[in-house]
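In: sequence plus predicted model, see below.
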Amino acid sequence: MTNPLLADWKTPFELAPFDKITDEDFAPALDIALEEHSAEIAAIADNPAPPTFANTVEALEAAGAALDQVLGVFYTVSGADSNPRREELQRAFSPRLAAHYAEISANKALFHRLATLWEQRDTLGLGAEQARVLMLHHRAFVRSGAALQGEEEARMKAIKGRLATLGTEFTQNLLADERDWFMDLSDADLEGLPDFVVDAARAAGAEKGAKGPVVTLSRSLIVPFLQFSPRRDLRERAFRAWVARGANGGKTDNRAIAAEILKLREERATLLGYPNFATYKLEPEMAGTPDRVRDLLMAVWGPARARAEADGARLEEMLHEDGINGALEPWDWRYYAEKRRHAEHDLDEAALKPYLQLDRMIEAAFACAHRLFNLDFRPLDVPLYHPDCRAWEVTRDGKHVAVFIGDYFARGSKRSGAWCSAMRAQAKFPEEQAPVVINVCNFAKGSPALLSYDDARTLFHEFGHALHQMLSDVTYESISGTSVARDFVELPSQLYEHWLEVPEVLKEFATHAKTGEPMPQDMLDKVLEAANFDQGFQTVEYVASALVDLAFHDGPAPVDPMATQADVLADLGMPHAITMRHATPQFAHVFSGDGYSSGYYSYMWSEVMDADAFAAFEEAGSAFDPERARALEQNILSTGGSRDPAELYVAFRGRLPGVDALLKGRGLAA
């Protein structure tokens, strides 16, 4: 029988036939797809004809279709709905795939063809997009070590394989710690918790097979527990478990893995002639150098730390007013910050949350996309990989644009966090293909599911990434959608968050779960007034993580990353009651792969642009100004990586932004 992963999918919109795919299909499908891709690469490299853009670059773009199809499905389910068999497959696949791609990047005949085209580029008559694709392919081969020889070449291949294995182990260890820990709650332990937290705890207990409600390490449950539980002892126990993920000793401890990853990255950069990994990694990004990254982060650190210290002093006073002696601790901050927000802004999240229904926030994200880009969303009844998932066809003027899949609820089989990925990216070569885009989140279940304001912001953020994929309009898949510089990729996502705060959006879609009444005007005003509440805390925990990431990679690899983390935080004067957003043993952005290594700063680099970009709409007089929306799509959302990101931003805005807009947007300006 034909392996369903390798078949032509005669399904609606050629979606993966999840109802026919089993875990036992992945390994044999990968074997065949790897063999097919290797043969395609060999045919390109060994072509006796002189290299041309068509027979080399376009041939590379067309190669690997079967492999992309297999991996698009596998990585979707292994990240969002893992099980022991899928984890086993991931451990087996990672080094094989690393070796496969290392073999391609080390193919001297193939590299020679690309190098020849690069030398002849001014005589080839290439269009702008073709020239960009040639440059990116050539640069990728050079940066992967294609010019290395002998022992250095062999060592680079071994490093890549080992890094792939370690990244998988890091991710699976973190998932295991998150999945295995939970804290049972008695009825007495539920006192003081709002209904939505109690409901989420009961749903989590049912999912874990516990006798009653539980607190898990899912952010969508543990954060509101830390915000609302008056039981300081339980807050401390839950918080300590949360920050100990990946550092509990035993087989799931990530500390030695992190140290080995950093050492291997340093060696990889050195083999390529760079002084350290940060210099290597940042070269193709907008920031360009570690110094420029550090300058940005430190420009924000000072105002953020000052705000956090002032806020912390007030929260410690509140702690003492409750008759508790001693210092404000990390498990106290969210609890007293919530009480302060309630007192100063008269904003109670327990009262706010019924107005932020998941389904209505999805509708809001869709409605904004319709008003800005004329997109329509029609529910689809198609087989998906988990019952929690749902799908929509995306159209414009009746024409198919994309399929969008949403997988919103937390579960033990899903890794933490939120992300967007494309099972199939937009392209026009070798034939037209429309994207299939997925948003994965970890919201607490409920009837109905209710979001915190941060959850709602996350939903809009990931949908901004999805729009970047769905509105892509380029020829070649390698530059499609979010295939852009790491410190540019967060611009569309963070920019889209601003539409959640547009008053007319909240007026229409923030409706009460029981009464259906719209959010009262006074509550709406308080939500918007409190938008920058606790920004000192949020900025400090983020910037500290970004500076630790940079310190890990900008210089010799640390022998003991935990000691380096402690030194960096001490030098910064990290407030006692605030921890890094992601401590080293759970810093999946940095250690599950190379994606955000030396690149966690990129959210803030993009925020400099998104604050300035939304100001363009405000200056135009409307968040839905059609001319600004058209310029945003034409210059950023549709262009993928077809042009230099700074050039794209200037085309949209007329100039590059400064840090002032970011500080103002976070309420940190002097």
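Out: Arrived safely. Note that the structure is a prediction, hence the values are computed from the model and not measured.
In: alpha carbons only for contacts and neighbour counts from here, please
Out: OK.
In: apart from its neighbours in sequence, what residue is nearest residue 665?
Out: Nearest non-adjacent residue to residue 665, counting by Cα to Cα, 6 or more residues apart in numbering: residue 611, 6.4 Å away.
In: contacts only, for the residue positioned nearest the centre of the chain.
Out: Nearest to the geometric centre of the chain sits residue 419, at 4.5 Å (Cα atoms, centre = their mean). Residue 419 is in contact with 439, 440, 441, 462, counting by Cα atoms under 8 Å, 6 or more residues apart in numbering.
In: surely the residue nearest to residue 665 touches residue 661?
Out: Yes - with contact defined as Cα atoms under 8 Å, residue 611 reaches residue 661; the gap is 5.7 Å.
In: hold the first one in mind and look at this next one:
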Amino acid sequence: MRKTITLMLLSALFVSGCQKKTENPFFSEYKTPFGVPPFDEIKLEHYVPAFEKGIEEHQKEIDAIVNNEAEPTFENTILALDKSGRLLTKVSRVFYSLNSAETSPEMQALAREIAPKVTAHYDNISLNEKLFERIKKVYENRNELGLDSLQLRTVEKYYEDFVRNGANLNDEDKAKLREINQKLSELRIKFGENLLAETNKNFLLVIDKPEDLEGLSQDIIDAAAIEAKNRGYEGKWVFTLQKPSMIPFLQYSKKRELREKLYMGYVTRGNHNDEFDNKAIILEIAKLRAQKAKLLGYETYNHYIISKNMAKTPEAVYSFLNKVMEPALKAAIRDREAMQAIIDREGGNFKLASWDWWYYAEKLKKEKYDLDEAELKPYFKLENVREGMFYVANKLYGLTFTKRTDLPIYHPEVEVFEVKDENDNHVGLLYLDYHPRPGKRVGAWCGRFRQQTYENGKRIPPIVNIVTNFTRPTETTPALLTWDEVETLFHEFGHALHGLFTDGPYDRIAGSVPRDMVELPSQINEHWASQPEVLKYYAKHYETGEPMPDELIEKIQKSSTFNQGFATVEYIAAAILDLDWHSFTEPKDVDVLEFEKQSMDRIKLIPEIYPRYRSTYFNHIVGGYASGYYVYLWAEVLDADAFNAFVETGDIFNREVAAKFRKHILSDGGNDDGMKQYLKFRGKEPSIEPLLKNRGLY
């Protein structure tokens, strides 16, 4: 009897173990506080089944819309479509967020497996003739259906989406479009994998002689020693192509040949004719996009993308960029000549090169403003800067941020904050992930683990995440940020505020602003970082706790336009390169490097400056910013004018202006055309002059 009971218990335990193993966190409501993803429970083996079930459930929902015999209405067609695909969205937001912030070879393999399935699924929806017929019927009758303004806009946007995604194509062209979309999906993944490998693995500057560290401060040296230890080079110093490692070396190293080696490693990523080479990939992407644009009835891919933006036409964008490029290039040339004069005075027998720019720009800044980046960093302890951006949000919008240690996180370095409004109502959650890791792609971005949505008339609050690659702490110092990193954190936090404040009952339009307006919330937020009263709050010396002295703040103010010629030129060069890659009227073969050279020659780019992103590592345009990298500068026209709305009142924290900005831009930005929403906030159209003035180009 005892033996029988024992066997029964073992059998029960085995069944229980199997059941536990097959439990998939995506298949039920998260049992975590606020419904955050249970990162500690999600395993690699959960993703593919969740994607497959998500696709299956979404298709059933689409079939139910299509097979509904009732006359198409907003509720049974548009709203049903808007609220469909919940499980697929749920797993997608986690998977794609972590594949950017915490990837692995196994996860990359999953991405390659998942991508064609997801692409095919969304093509099946976009090209579903019966579904489009119902949407079209609602669209054509929209003015007789008694719809409110938000419902009308939602109908119009879905109709526009389906047309732009090929719903009006014949069967043969639909098949071609499916094939193009599949190929583009695969190429995007491969490009990103190559870039990650090139940045994090395939180049290291290993230094084993102390004399080769000449010019570097102790914190830079300590960080390089930690990097070396982590990579198996203990007792040496390692510098990588991650900007927190590379830029300080370029700024301060006296070893010109090592600066050249490091910088050229950076600007030749994806261009080594090996397994990680991206030249053929970027060309194939450009050709496929040209083919796609032609199929959809557009002259070029630029026309296809920009037609739905505020700019409307590629010609308008080129004109705008050229207008800013002219004074920016003059400013860059003036700085180049000033830096060459320093080289000559010091007896250097060489011409300034691209890898020299950061080093001599630091010298020139010291000479003109008596300001050195190293003077600033002790005042920019990461935690203090974070509290500074929270302070601004509190002063403007009444938000409070409380650190939560009881919520699941996907990496030990990640922090989570609960966001509440001034009435103590829960607004959302903010995840912060600061430092470089081998599994994290380069750059900084803001995403969502959950977008705000409405279910049964109730708003479901968002879960927003900011991911950066900032300077790490060392054994002797906390994480001390550069000024560029400070501005980047404020920038991404502006995106986060947009995500936290977005409020609308229809997923398609809630928070959906034109691509060339999407950087307005982020870039306006940068303005507060440098305001004296804000600096007084967060810029405190990490050792003494003393606030930044007035004379240092004054130097920051006076030097605010320093090197803006360089920054503007390298940015516009990349924006032009993006547009040129997407200007093909039909697919054509070109030599990638020669094409890039001709593009830069046309705008008279000086040899001392490379475009901010070259073709083989221009991940922005492989992803969501294709034909749209220009939007940062376009949005700067808006953000410069929008910040003036505060300045004009004499109070940079004017709550009345902040309330209008929150409502018309951050909360309701997707409710109407971009410029109409801006006019509701500002009352007038912006001009280019504030942008030029802010950059010292006017």
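Out: Received, thanks. Quick caveat, the model's predicted, so the values are computed rather than measured.
In: on that earlier part again, now the counterpart of the residue nearest to residue 665 of the first structure in the second structure: how far from residue 632 of the second structure?
Out: Aligned by TM-score structural alignment, residue 611 of the first structure pairs with residue 640 of the second structure. Noted for residue 640 of the second structure: a distance of 12 Å to residue 632 of the second structure, by Cα to Cα, to the nearest Å.
In: what does residue 676 of the second structure give?
Out: From residue 676 of the second structure across to residue 632 of the second structure, the span is 19 Å (Cα to Cα).
In: looking at residue 611 and residue 661 of the first structure, which is more packed in?
Out: residue 611 (24 against 20; other Cα atoms under 10 Å).
In: any idea how far the counterpart of residue 644 of the first structure in the second structure is from residue 121 of the second structure?
Out: Alignment note (TM-score structural alignment): residue 644 of the first structure maps to residue 673 of the second structure. According to Cα to Cα, residue 673 of the second structure and residue 121 of the second structure sit 29 Å apart.
In: next one: residue 298 of the second structure
Out: Residue 298 of the second structure is 24 Å from residue 121 of the second structure, where distance means Cα to Cα.
In: residue 544 of the first structure maps to what in the second structure?
Out: Structural correspondence for residue 544 of the first structure with respect to the second structure (TM-score structural alignment): residue 573.
In: cool, residue 519 of the first structure as well?
Out: Taking TM-score structural alignment, the alignment pairs residue 519 of the first structure with residue 548 from the second structure.
In: so that match touches residue 537, yeah?
Out: No - contact criterion Cα under 8 Å: residue 548 of the second structure and residue 537 do not qualify, at 9.0 Å.
In: so which of those two has more stuff around it?
Out: Taking neighbours as other Cα under 10 Å, residue 548 of the second structure and residue 537 compare with residue 548 leading, 20 against 17.
In: how much space is there between that one and residue 534 of the second structure?
Out: Distance, residue 548 of the second structure to residue 534 of the second structure, using Cα to Cα: 11 Å.
In: again, but for residue 448 of the second structure
Out: Distance, residue 448 of the second structure to residue 534 of the second structure, by Cα to Cα: 28 Å.
In: so those two - more neighbours on which side?
Out: residue 448 (21 against 16).
In: that one pairs with which position in the first structure?
Out: Mapped onto the first structure by TM-score structural alignment, residue 448 of the second structure lines up with residue 422.
In: OK, contacts around its match?
Out: Counted by Cα under 8 Å, 6+ apart, residue 422 of the first structure has contacts 72, 435, 436, 437, 438, 469.
In: okay if I get these as TSV plus secondary structure?
Out: Shown next, in TSV, are the contacts of residue 422 of the first structure (DSSP: H, G, I helix; E, B strand; the rest coil):
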residue	secondary structure
72	helix
435	coil
436	strand
437	strand
438	strand
469	helix
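In: got a winner among these for most neighbours?
Out: Using other Cα under 10 Å as the neighbour criterion, residue 469 leads those with 30 neighbours.
In: isn't that one right next to residue 480, touching?
Out: Yes - with contact defined as Cα under 8 Å, residue 469 of the first structure and residue 480 form a contacting pair (7.2 Å).
In: joint contacts of the two?
Out: With Cα under 8 Å, 6+ apart, residue 469 of the first structure and residue 480 have common neighbours 425, 426.
In: look at residue 676 and residue 632 of the second structure and report which has more neighbours.
Out: Per other Cα under 10 Å, whichever of residue 676 of the second structure and residue 632 has more neighbours is residue 632, with 22 against 16.
In: how far does the host helix or strand of the more buried one sit from its chain's centre?
Out: Assigned by DSSP states H and E, residue 632 of the second structure belongs to helix 631-647. Taking Cα atoms, centre = their mean, to the nearest Å, the mean C-alpha location of helix 631-647 of the second structure is offset from the chain mean by 19 Å.
In: which strands and helices lie in contact with it?
Out: With contacts taken as 3 or more Cα pairs under 8 Å, 6 or more residues apart in numbering; DSSP states H and E, helix 631-647 of the second structure sits against helix 520-529, helix 689-694.
In: which helix or strand contains the match of residue 448 of the second structure?
Out: Using DSSP H and E, residue 422 of the first structure falls within strand 419-424.
In: residue contacts, the match of residue 611 of the first structure?
Out: Per Cα under 8 Å, 6+ apart, neighbours of residue 640 of the second structure: 524, 690, 691, 694.
In: how about the third one, what's its match in the first structure?
Out: When the two structures are superposed using TM-score structural alignment, residue 691 of the second structure falls opposite residue 662 in the first structure.
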